[in-house]
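>>> Sequence and predicted structure, then a few things I'm wondering about:
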Amino acid sequence: MTTTNILLIDDHAMFRSGLRMVLNARMEGAEIFEAGSLVEATQDAPETIDVILLDINLPGLNGLDGIAFLKRKWPQVPVVVLSSQDGPETVRDALARGAVRFISKADTADRIVALLNRVLRGEYNAPENQPGDGDEVLPIPLHLTPRQCEVLDLLCQGMSNKLIARRLALSENTVRGHVQAILGFLEVSSRTEAAFAARRRGLVG
């Protein structure tokens, strides 16, 4: 069985413990190495790492500045920012500094594991890639419908599901389904990252 070495850097021990249990239970062969700071990570982690999960609120050198710090030690290893701070500026900054993915801590365990598996397969920005067995709960569309494009446009304007539903004369449940399809299509985990990805790909003005 192939071992996957995952370096988890977060200063909250309880969160690290919970995520470690989730990853060990759902990812066969996962070996989790924990660190509470960037310095601790570089001192204690093995030389061979497959992916780095990085929080941005860390003691000393913070997570965003630490992306470049980690890339110097492990230049070929993908860095995934995992944080509760998913504002547009934070997401944009993390991706611009070299993170391959931004995952919100508010995501479900299923979503976090699915996105992490894609990163491990090298699927960073491929909207039409299909998930592997058990990776994703919802199917990923190969394209957006005209209605989903309307929802995406309003989402990028900062509208909530309730406001989008009112504007398009839809139920909130219907809008919620469209938003989940959009997140899957764009290979992102939050509305903020969806807006950033849509603008980067020229899907919205």
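On my side now, so go ahead.

>>> Only C-alpha atoms from now on, for both contacts and neighbour counts.
Will do.

>>> show me where this structure has helices.
13-26, 38-44, 63-73, 88-96, 109-120, 146-156, 161-168, 172-186, 191-200 (DSSP state H).

>>> and the first one, what other elements does it pack with?
Helices and strands touching helix 13-26, as assessed by 3 or more C-alpha pairs under 8 Å, 6 or more residues apart in numbering; DSSP states H and E, comprise strand 30-35, helix 109-120.

>>> try this one side by side with the last:
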Amino acid sequence: MQVMIVEDQPLVVEGLRSVLTEIDSEPDIRCALLASRALTMLRGGLRPDLVMLDLNLPDAEGTTLLTQLRSEFPDVPVVVISAQDDRHTITDAIDQGAMGFISKSSTTSVLVSALQLVLKGGIYVPQQVLDDAIHPQPP
């Protein structure tokens, strides 16, 4: 399994590397600290099985890079990994084409389950968004 991690915080990258070994004992992990580097790698022919994307990078904000990735590389699944996990951010990411949204405050088991679902072609939506859809809060 080949995974591209687009994240500018080394500690988060190492944590994600560790979790990925629970899915595949020897994952091929490529890292990009900047949006521009991720685009260069993909435009150069890299086609990972999955892209794990932070929304707040030094050279790209919000869903800008996500929208660009979905436009240029529609066959590459992208999962957003973010500390910004309010309902609006999550639904915006899913609406922009993310195959999943995983909060950085999630447990390892949630992360593993979500990634396995996406790798099988599913879409992971956090439970709080599903709960809000079933039981909407009054405005």
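That came in fine, so what should we check first? Just so it is clear, the model here is predicted, and its values are computed rather than measured.

>>> If we ignore the residues flanking it in sequence, what's nearest R70 of structure 2?
G97 (6.3 Å; C-alpha to C-alpha, 6 or more residues apart in numbering).

>>> D49 of structure 2 too?
Q2 (5.3 Å).

>>> Now do the same for the one you found: its match in structure 1.
In structure 1, the residue matched to Q2 of structure 2 (TM-score structural alignment) is N5.

>>> do the same with S113 of structure 2
Per TM-score structural alignment, S113 of structure 2 is aligned with A114.

>>> How about D28 of structure 2?
Under the alignment by TM-score structural alignment, D28 of structure 2 pairs with E31 in structure 1.

>>> Take the helices of structure 1 and write them to CSV, including distance to F102 of structure 1.
Listed next are the helices of structure 1 as CSV, based on distance: least, C-alpha to C-alpha, whole Å:
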stretch, distance to F102 of structure 1
helix 13-26, 16
helix 38-44, 18
helix 63-73, 11
helix 88-96, 6
helix 109-120, 10
helix 146-156, 17
helix 161-168, 22
helix 172-186, 12
helix 191-200, 7
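
>>> any chance of those helices in a markdown table, with distance to V51 of structure 1 and mean neighbour count too?
Shown next, in a markdown table, are the helices of structure 1 (distance: least, C-alpha to C-alpha, whole Å; neighbours: other C-alpha atoms under 10 Å):
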| stretch | distance to V51 of structure 1 | mean neighbour count |
| --- | --- | --- |
| helix 13-26 | 13 | 14 |
| helix 38-44 | 13 | 15 |
| helix 63-73 | 11 | 18 |
| helix 88-96 | 15 | 17 |
| helix 109-120 | 7 | 19 |
| helix 146-156 | 30 | 18 |
| helix 161-168 | 33 | 16 |
| helix 172-186 | 21 | 19 |
| helix 191-200 | 20 | 20 |
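
>>> Nearest to V81 of structure 1, out of the ones you listed?
Each of the helices of structure 1 has some distance to V81 of structure 1 by C-alpha to C-alpha; the shortest is helix 88-96, at 7.2 Å.

>>> Please list the outside residues in contact with that closest one.
With contact meaning C-alpha atoms under 8 Å, 6 or more residues apart in numbering, helix 88-96 of structure 1 is reached by L64, V81, R101, F102, T192, E193, F196.

>>> cutoff 10 Å now
With C-alpha atoms under 10 Å, 6 or more residues apart in numbering as the test, helix 88-96 of structure 1 has contacts from 56, 63-65, 67, 79-81, 83, 85-87, 99-104, 190-197.

>>> How about stretch 111-125 of structure 2?
With C-alpha under 10 Å, 6+ apart, stretch 111-125 of structure 2 has contacts from 1, 16, 19-23, 49-50, 52, 77-79, 81, 90-91, 94, 97-105, 108-110, 126.

>>> ok so, going back, and for the residue nearest to R70 of structure 2, the neighbour number?
20 (other C-alpha atoms under 10 Å).

>>> In this structure it contacts T67, no?
Yes. Contact status for G97 of structure 2 versus T67: in contact at 7.3 Å, counting by C-alpha atoms under 10 Å.
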